[in-house]
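**Student:** Provided below are the primary sequence and the corresponding predicted coordinates.
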Amino acid sequence: MHRKSLIERLAILADAAKYDASCASSGTSKRTSQGGKGIGSTEGMGICHAYAPDGRCISLLKILLTNHCVFDCHYCINRKSSNVERARFTPQEVVDLTLSFYRRNYIEGLFLSSGIVKSGNHTMEQLVEVARLLREEHDFRGYIHLKTIPEADPELIAQAGLYADRVSINVELPTDTGLTRLAPDKDARQIEGAMGGVKSAIAEAREAKTKFRHAPRFAPAGQSTQMIVGADAASDVDIVGKASSLYDRFRLRRVYYSAFSPIPDASAVLPLKRPPLIREHRLYQSDWLMRFYDFRPDEVMAATGADGMLPLDIDPKLAWALRFRDRFPLDVNTAPREMLLRVPGLGVRAVNAIVAARRQRTLRLDDIARLTVSISRVRPFLVTPDWRPTLLTDRADLRAQLAPPAEQLELFAA
C-alpha cells in the first residue's frame, strides 16, 4: 500500500481545514523569551490568511492533524461514513512543517484542528503535544490557535490554553434541535460546559497576572466559536440570539459564521444547495453591530422580516433605520452618540470624530462628507445647518435608492 508523502498529506489536510472559519488571530500579544532568541513572531506581514482588528495581516498555517474521525456529523466532509481520502500527521511532523514554513517567511503562526481519532482525549493529547513541542522545545513565539475537543478531559483543555494564544470550541449549529439531528455524537451541554471552563480559566489567569508578574498566561487572545449557517432550519433570529447568548455567557472574542456547503456523498437530511453567501455576510454585519455599534440583539432582530431572516439586498443597519424612520433625521450637532451610531453610512470612527469636532464648532454637511465614503447614503438621516432632508426620509422608494447595485450582490452569489 502506497504511503502518502508529507506533501501529499499536507494537500489533503490543508484542504480539509478550509471548512473551519474561526482562524482569525485578533487579540494576540507579543511573546518574549530569554535572551530574545526565540523563533517566530506575531508581528509583521506575510501571506495573508487573517486580519487583526488594526488591519495587520496574520499569516497562518491552517491544517488538520488528521481527517480521520469516529464521529458521523451529517454536515462534515470528514465524518466517519464519508468516502474521502484520509491522511494523518504526527505531532512532530506538524511541528516540522510549522517551523519550515515560518523560516521561509510563509507564515507567522499555526491554526490546528483535527478530526476525532480513537477518542477525544487521545486527539486532544496530540494537539497539545504539538503546541508543547513548539513552545518548549523550539521556543516558538508565533501565534498558535488550537481547536479544542469538548469531549476531552478539562485538564487537557487547560493544558491547551497554557500553550495557545487562542482556543476555540465550535458550537456547530445554532439550536440544540439542529445539533441533535445533524451531529448525534455531540452534546450541546458538554460543548457549553467546556466553553465555560475555558472562560473561567481565562478569568483566573488574568486575575493572577494582576497579582503575580510571572503568573502563567492562559489563551491571552481568548476563545472563539463557529456556527454553520443553512444546514438546518434555524432562522437569522435564532442565530443572532445564540451568538448574543454566547458572547454574554462565555465572553467570546468572536463568533464565526460559515455558510453550509454541500459535500460529496452528502446525507439525505441535508439541504441540496448552499445558502447564499450574502446571508453569511449579513450575519457578520449583524455581529459587528452588536460588538462595536452598541446594538442590542433585539434591535438586530427588529431588522429581520416576518420569516426571521435578515434582508439580503440591504445591510442590517440600513434595514433597522428604514424600519424606524420616525427616529430620523438626527441633528448631527446635538444627537447622542448612540443614535449617530445607528445612521447608515457612519462608522465608529466617523461618529467619534463628529462627537469630538462638534465640541469645537458647528458641523456642516461638507464636514460629514469628509468622514464617510458615500454622503448620499448618509444625507436622508441627518440634519445640519445647511441641509435638511425634506420629505426624503419618507420616500417610498428610499430603500431602492440606498440599496447597493445588483452587481455587488452578485459577487456573493458566484
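**Tutor:** Sure, I can see it. Residues are numbered from 1 along each chain as shown.
**Student:** Please make it C-alpha for all contacts and neighbour counts, starting now.
**Tutor:** Fine.
**Student:** contacting residues for the residue nearest to K80 when sequence neighbours are not counted?
**Tutor:** Of all residues not flanking K80 in the chain, D72 sits nearest, at 4.9 Å (CA to CA, 6 or more residues apart in numbering). Taking CA atoms under 8 Å, 6 or more residues apart in numbering, we find D72 in contact with 79-81, 183-185.
**Student:** Show me which of those residues is closest to P216.
**Tutor:** Closest approach between these and P216, by CA to CA: D185, at 34.1 Å.
**Student:** Okay, one more to line up with it:
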Amino acid sequence: MNIDRIQEKLEILADAAKYDVSCSSSGGNRKNKNGGLGDSHASGICHSYTEDGRCVSLLKILLTNHCIYDCAYCVSRKSNDIKRAAFTVEEVVDLTINFYRRNFIEGLFLSSGIFTDSDTTMERLVRVAKKLRTEHKFNGYIHLKSIPGASDEIMREAGLYADRLSVNLEIPTEKGLKLLAPEKSHSEMIKPMTYVKNELILYKDERKIFKKVPKFAPAGQSTQMIVGATDETDFKIIKVADHFYKNFNLKRVYYSGYVPMLEDARLPSIHSQVPMVRENRLYQADWLMRFYGFKADEILDRSNPFLDLEVDPKLAWSLRHLEQFPVNVNTAPKEMLLRIPGVGTKSVRKILMARKFQKLNLDHLKKIGVAINRAKYFVEFESHNVFTNFIDHQNFRKIILDTTKSKFTSPFSEQLTLF
C-alpha cells in the first residue's frame, strides 16, 4: 500500500465531503455480537463537532470526487478544475477499521460523486458496507449516501448493511434544481426515498410477526437542502421539510448554507455568504415542527416568508401572538407550555410532574432549568402576571433582547436553550 498516495486521497476526498452536513450518527441500535468490532448502540456513539457545526465523529469521505454531473453549486462538478481521486473498496474498508481501532472514529459516513452511472456508484458504496459487516464483523455506525436513480435491488442491499441512508434534495425546489443542475430532477431523488420508506414500514410490520427479521436502515433516512444558492424563502424551505417529514418518515432534514466557491452567473456572488444565523434559525424552526407541535404555517406564511435573524422562531411567534399570554404554569395544557419562550421539552415534562404535588412559582421554574430571563415575561402563577402588566408592548421586543443573550447561541446548538 502506498501510504503517501492514500494520505493524498484522504485529504482530497475528506475535504470534498465536508459540505455534506447530513452525517449525524444518532439513532443507531446495532449491538456488538459474536466478538465483532464496534457497537452503534445510541450510547456507544460519540459526537464531536467543529466550531462551524460539522460532524467529525465519523470517517466522512467520498469514494471519489469524479462525477458525470456539472451541478453549479458543487465543488466536484465535472467542469471544475480540481484534483481528482478515487478510493478502492478495500482502501475505504482498511481506513475505517484502522481509524476505529485507533479510537479516531466511531463509524463511517460514505458518499460519492456519480461515476459511470447511478447503479455502478451505489453498488460500490454497498460493497464497502457489506465487506465491513460480513468480513470484518464491524458493528459500528455506517451511513451511506443513496445515489438517485439506483435500482431497488441495490437500495435494499444498502439498507441491510447501513444504519442510515440519505438522499440529498440539494435545492429545495424543482425550479431551483433545474436552474443549477439541469441534468437532475427531484423525481429521481424521491424514488429511492420512497423505496426506503416503504421498506422501513414493511420490516417494522414483519418484526411484529417474526422474531428474527434482519435490520433495515435502523437509524432511518435523512436528507439535506442547500440554503441560499437559489432564491427560495425560508417559508418555502420549511414547507418542503414539513412535506418530507410527513410523507417520507424522515429522521432529519439538514440545512446547509451555500458556501460561495465557484464563479457562475446562476449563483450568488462569490463574495456573498449565507449568514450562519439563517441556517441556525431554520434548524430551530425544524425543531419546533418536530418536537414542539408547531405547524409550518404558524412559524411563517407568505406575508411573512423569512425567519427573524434577531430572535428565535418561538419567541418571534410569541411576540406576534401576545394575546395567547401569559400562560398559567400550574394549569395550562402541555401544548401551551411548549409554546412559552425559554421552556424546552424536558422542562415541560418536569413542570407537568412537579405541579401534581405543589403550586409552582418562578423559583421552581429556575430550578427545573427554564430560561427565566425570557420565560418570566410570558407566564403567570396567580390571577395576574406581575411582569407584563407594566410592559409597554411596543417596546416588548427590545426589553427581551436587552435582557437575554441567547440570540448569540452557537448556530448548531440544537438543544435550543432559546426555547
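**Tutor:** Nice, thanks for sending it over. Since we're looking at a predicted model, the values are computed, not measured.
**Student:** circling back: on the three-state scheme, the residue nearest to K80 of structure 1 is what?
**Tutor:** Classification of D72 of structure 1 by DSSP: H, G, I helix; E, B strand; the rest coil places it in coil.
**Student:** Aligned against structure 2, show me the partner of it.
**Tutor:** Matched to structure 2 by TM-score structural alignment, D72 of structure 1 sits across from D70.
**Student:** And for L398 of structure 1?
**Tutor:** Counting by TM-score structural alignment, L398 of structure 1 lines up with F396 in structure 2.
**Student:** What is whichever helix or strand its match is part of packed up against?
**Tutor:** Element membership for F396 of structure 2, per DSSP states H and E: helix 396-403. Here helix 396-403 of structure 2 touches helix 372-375, going by 3 or more CA pairs under 8 Å, 6 or more residues apart in numbering; DSSP states H and E.
**Student:** how about the helix it packs on, aligned to which bit of structure 1?
**Tutor:** Taking TM-score structural alignment, helix 372-375 of structure 2 hits residues 375-378 over in structure 1.
**Student:** what span of structure 2 lines up against stretch 325-342 of structure 1?
**Tutor:** Against structure 2, stretch 325-342 of structure 1 falls on residues 322-339 (TM-score structural alignment).
**Student:** distance between that stretch and the chain's centre?
**Tutor:** 29 Å (CA atoms, centre = their mean, to the nearest Å).
**Student:** Which residues does it contact?
**Tutor:** Taking CA under 8 Å, 6+ apart as the rule, stretch 322-339 of structure 2 contacts 292-293, 314, 318, 340, 343-345, 348, 351-352, 355, 359-360, 377-382, 385, 388.
**Student:** and with 6 Å instead?
**Tutor:** 292, 378-381 (CA atoms under 6 Å, 6 or more residues apart in numbering).
**Student:** Format the residues you listed as a markdown table; extra columns: secondary structure, neighbour count and distance to D234 of structure 2.
**Tutor:** Formatted as a markdown table, the contacts of stretch 322-339 of structure 2 follow (DSSP: H, G, I helix; E, B strand; the rest coil; neighbours: other CA atoms under 10 Å; distance: CA to CA, whole Å):
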| residue | secondary structure | neighbour count | distance to D234 of structure 2 |
| --- | --- | --- | --- |
| Y292 | coil | 20 | 19 |
| F378 | coil | 23 | 26 |
| V379 | strand | 25 | 29 |
| E380 | strand | 22 | 33 |
| F381 | coil | 17 | 36 |
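**Student:** what's around the closest residue to G46 of structure 1 other than its chain neighbours, how many residues?
**Tutor:** Sequence neighbours aside, S59 is the residue nearest to G46 of structure 1 in space, at 5.6 Å (criterion: CA to CA, 6+ apart). Using other CA atoms under 10 Å, S59 of structure 1 is surrounded by 26 other residues.
**Student:** S59 of structure 1 corresponds to which position in structure 2?
**Tutor:** Counting by TM-score structural alignment, S59 of structure 1 lines up with S57 in structure 2.
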